[in-house]
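[1] please work out how this folds:
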Amino acid sequence: MQRVLLFGSHGQVGWELQRQLPESVELLALSRAQADISNQEQISGIAASFHPDLIINAAAYTAVDLAESESEKAYAINRDGAAHCAVAAAEQGARLIHLSTDFVFDGHRPTPYPTDSLRRPLGVYGASKAAGEVEVERILGSKVLILRTAWVYSAHGKNFVKTMLRLMKEKESLGVVGDQLGSPTWAAGLAAAIWRAGEEPGFHGIQHWTDAGVASWYDFAVAIQEEALALGLLSRAIPLQMIASSSYPTPARRPACAVLDKSASYAALGAAPHWRQALRQMLTDNDSE
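    The predicted structure follows:
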């Protein structure tokens, strides 16, 4: 049995990791209330008691806009917490899979970002996640897998898909940003990839994983409405207008085009489905928490 310690059990990815638990894994899954990754002593103590072979850090401060006014909290979790997980892994001789984000980039590249691209975050959230990457690399070297992802959604927690479904029931029309591009990623597929990566000790360093394809938030919203109507999750269609980011100002700047190059991870773990296929499957399953 592989002993796996999971931080961030109540998040979207943590929830899916537990749903897909392999029979060969003994899992200790802890929520933020049960394990504060910003507390080094607590994290090292938990790891020392459990003796994991693998630690998965799916815990993060993800409030992108709020991070602009809560930078100390964002760094405590995303940088220091990541470092604490790495120290615990080093103390136990365990591997670490650390989840990161496309927000470590500025989104100015017209083609997908290779894994070795220079980090250029635009805001506090991205900067704190970039700092976390640097820390785990410094502490663990080749014993860490940093897995960057993007635009994650699931039937659990707060995310764009669930927000759009709610607003499409409540509103007569919606404006959705059309000049930010990325790759929507179903947390279930990401979780499956993480479990496969956990079985591949040679799969390490910085890697990228999202579902295949590219969309704007507007494209994503259009697909959500179309798929939800086809499945009977919505009873009517509403007009969707494509708007510019400048029409929807937020405290934090977002990367305009932070598409990730997944060629290495797809070769190692198997390719992900197109994002629209994954969206359809998620809405078909329509599991509740």
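
[2] from here on, just use CA atoms for contacts and neighbour counts.
    OK.

[3] if I've got this straight, Q207 is in a helix?
    No. Assessed by DSSP: H, G, I helix; E, B strand; the rest coil, Q207 does not belong to a helix; its assignment is strand.

[4] so what's it up against?
    For Q207, the residues meeting the contact criterion (C-alpha atoms under 8 Å, 6 or more residues apart in numbering) are T115, L145, I146, L147, R148, K262, A264, S265.

[5] so the fifth one versus S183, what's the distance?
    To tie it back to what came earlier, the one meant is R148. According to C-alpha to C-alpha, to the nearest Å, R148 stands 12 Å off from S183.

[6] so between those two, which is more surrounded?
    S183 (27 against 22; other C-alpha atoms under 10 Å).

[7] for that one, which residues are in contact?
    For S183, the contacting residues are A150, W151, T210, D211, A212, G213, V214, A215, V259, W275, taking C-alpha under 8 Å, 6+ apart as the criterion.

[8] in PyMOL, how would I select just the buried ones from these?
    Of those, the buried ones go into a single PyMOL selection, burial set by 16 or more other C-alpha atoms under 10 Å:
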select buried, resi 150+151+210+211+212+214+215+259+275
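
[9] and of the contacts of S183, the nearest to I224?
    Nearest to I224 among those is W275, at 11.0 Å by C-alpha to C-alpha.

[10] surely that closest one and T185 touch.
    Yes. The pair W275 and T185 qualifies as a contact (C-alpha atoms under 8 Å) at a distance of 6.4 Å.

[11] please provide the structure for the following sequence as well, for comparison with the first:
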Amino acid sequence: MTNILVIGANGQLGSEIRALSVSYPHYTFTFAERKALDLSILCKLEDYFEDKSFDAIINCAAYTSVDKAESEEELADTINHRFVSMLAKISKAKKITLIHISTDYVFDGKNHCPYVETDSTNPQGIYGQTKCNGENALLSVAPENAVIIRTSWVYSNFGNNFVKTILRLGRERDSLGVIFDQIGTPTYARDLAKVILDILPKISNTAPQIYHYSNEGTASWYDFAKAIFEFSGVNCRVNPITTDQYLTVAKRPYYTLLNKTKITNEFGITIPYWRDSLKECLNSLGEKQ
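    Presented below is the predicted three-dimensional model:
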């Protein structure tokens, strides 16, 4: 029996892991909610592990408010960087397998081909920088059996996300302007959750490894919105707009396609196409036409 601690249990990914947990009876799960483990109070972290024993930790927790991070740098850094550093040290000391979730925002979006794990990072905002610092801290501590998984454009049956926002706006308005010049791939959190639980017993390394995971295929936010309305039957016109026409506090990378060759080859996984996974999510939400 493998005892797994899931941190960030109420987020999109943590909630999907919880939903899938019944399908993994050989694992025992502890889902850490904020009242039990407040990530902003670092001095309490070691206390939490004092009387507990885990074989693996899945860190889904993050400060993800990209724009608010520009004015809340200290909080973002505490959760995305300093907490990860301490978690890596605890994992190393206690020999706990660690899976840490990171983001495509560690890249500047200036590539013209999908990013591989060894490409140079160059985050464009505070959120991306703090996530990058968290990665570097984990790599520096270097616990055995540690994995960083970078992902992109996550949506889920749970929490607030692009899919739910677009569905709501589509029912309120006749038309929407959606950005067409930012390119990446949507990631259904349930697919990522399943991959994490499937690869967990196969992780065996002496130094931390970085992997990329998103669904397969390519999309803009415009393509994503069009597909949401197509599959849900919402009658709303989508108009393509440029990034310059939708100003945000934080700068977004234009191109963050992730190359998944490493994770598929090393763990023998098959990754679903993003449109197929979107249909599955909408069906779960009762939105599929």
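
[12] dump the contacts of S183 of the first structure to CSV, plus secondary structure.
    CSV is the format used below for the contacts of S183 of the first structure (three-state DSSP):
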residue, secondary structure
A150, coil
W151, coil
T210, coil
D211, coil
A212, strand
G213, coil
V214, coil
A215, strand
V259, coil
W275, helix
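
[13] which of the contacts of S183 of the first structure are still contacts in the second structure?
    For both residues aligned by TM-score structural alignment, their matches' C-alpha atoms under 8 Å, a contact is called conserved when the aligned residues also meet in the second structure; among the contacts of S183 of the first structure this holds for A150, W151, T210, D211, A212, G213, V214, A215, V259, W275.

[14] show me what the first one lines up with in the second structure.
    In the superposition onto the second structure, A150 of the first structure corresponds to S152 when matched by TM-score structural alignment.

[15] all helices for the stretch 51-200 of the second structure, in order.
    Assigned by DSSP state H, counting those that start in this stretch, the helices in the stretch 51-200 of the second structure fall at 73-77, 83-94, 126-141, 162-172, 189-199.

[16] go through those helices and pick out the most buried.
    When you average the neighbours per residue for each of the helices of the stretch 51-200 of the second structure (mean count of other C-alpha atoms under 10 Å), helix 126-141 leads with a mean of 22.

[17] for that helix, give the aligned segment of the first structure as residue numbers.
    Residues 124-139 of the first structure are matched to helix 126-141 of the second structure when aligned by TM-score structural alignment.

[18] after superposing, tell me the mean distance of that stretch to the second structure.
    Its aligned residues in the second structure lie a mean 0.4 Å from stretch 124-139 of the first structure after superposition (mean C-alpha distance after the TM-score superposition for the first structure).

[19] follow-up on the earlier one: redo the contacts of Q207 of the first structure as a markdown table? Include distance to L234 of the first structure.
    A markdown table is the format used below for the contacts of Q207 of the first structure (distance: C-alpha to C-alpha, whole Å):
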| residue | distance to L234 of the first structure |
| --- | --- |
| T115 | 39 |
| L145 | 40 |
| I146 | 38 |
| L147 | 34 |
| R148 | 32 |
| K262 | 33 |
| A264 | 38 |
| S265 | 36 |
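
[20] among those residues, which pair sits farthest apart?
    The most widely separated members of those, counting by C-alpha to C-alpha, are L145 and K262 (14.2 Å).

[21] ok so, going back, relative to I269 of the second structure, how far out is the residue nearest to the match of A150 of the first structure when sequence neighbours are not counted?
    The shortest distance from S152 of the second structure to any non-neighbouring residue, by C-alpha to C-alpha, 6 or more residues apart in numbering, is to D104 (5.5 Å). Relative to I269 of the second structure, D104 of the second structure is positioned 20 Å away (criterion: C-alpha to C-alpha).

[22] residues contacting the residue lying closest to A127 of the first structure once chain neighbours are set aside?
    Once its chain neighbours are removed from consideration, A127 of the first structure has its nearest residue in P121; the separation is 5.2 Å (C-alpha to C-alpha, 6+ apart). In this structure, P121 of the first structure makes contact with F103, V104, F105, D106, A127, A130, judged by C-alpha under 8 Å, 6+ apart.

[23] F50 of the first structure too?
    F50 of the first structure is in contact with R3, L5, L28, counting by C-alpha under 8 Å, 6+ apart.

[24] counting only helices, which of those make the cut?
    Applying DSSP state H to the contacts of F50 of the first structure, no entry is found in helices.

[25] and the residues you listed as a markdown table, adding neighbour count and distance to P251 of the first structure?
    Converted to a markdown table, those look like this (neighbours: other C-alpha atoms under 10 Å; distance: C-alpha to C-alpha, whole Å):
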| residue | neighbour count | distance to P251 of the first structure |
| --- | --- | --- |
| R3 | 17 | 41 |
| L5 | 24 | 35 |
| L28 | 17 | 37 |
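
[26] quick check, nearest of these to D80 of the first structure?
    For those, the residue nearest D80 of the first structure by C-alpha to C-alpha is L5; the value is 18.0 Å.

[27] so the closest one sits right up against I55, yeah?
    Yes. Under the criterion of C-alpha under 8 Å, L5 of the first structure makes contact with I55 at 4.7 Å.

[28] name the nearest residue to G175 of the first structure, ignoring sequence neighbours.
    Excluding its sequence neighbours, the residue lying closest to G175 of the first structure (C-alpha to C-alpha, 6+ apart) is Q241, at 4.6 Å.
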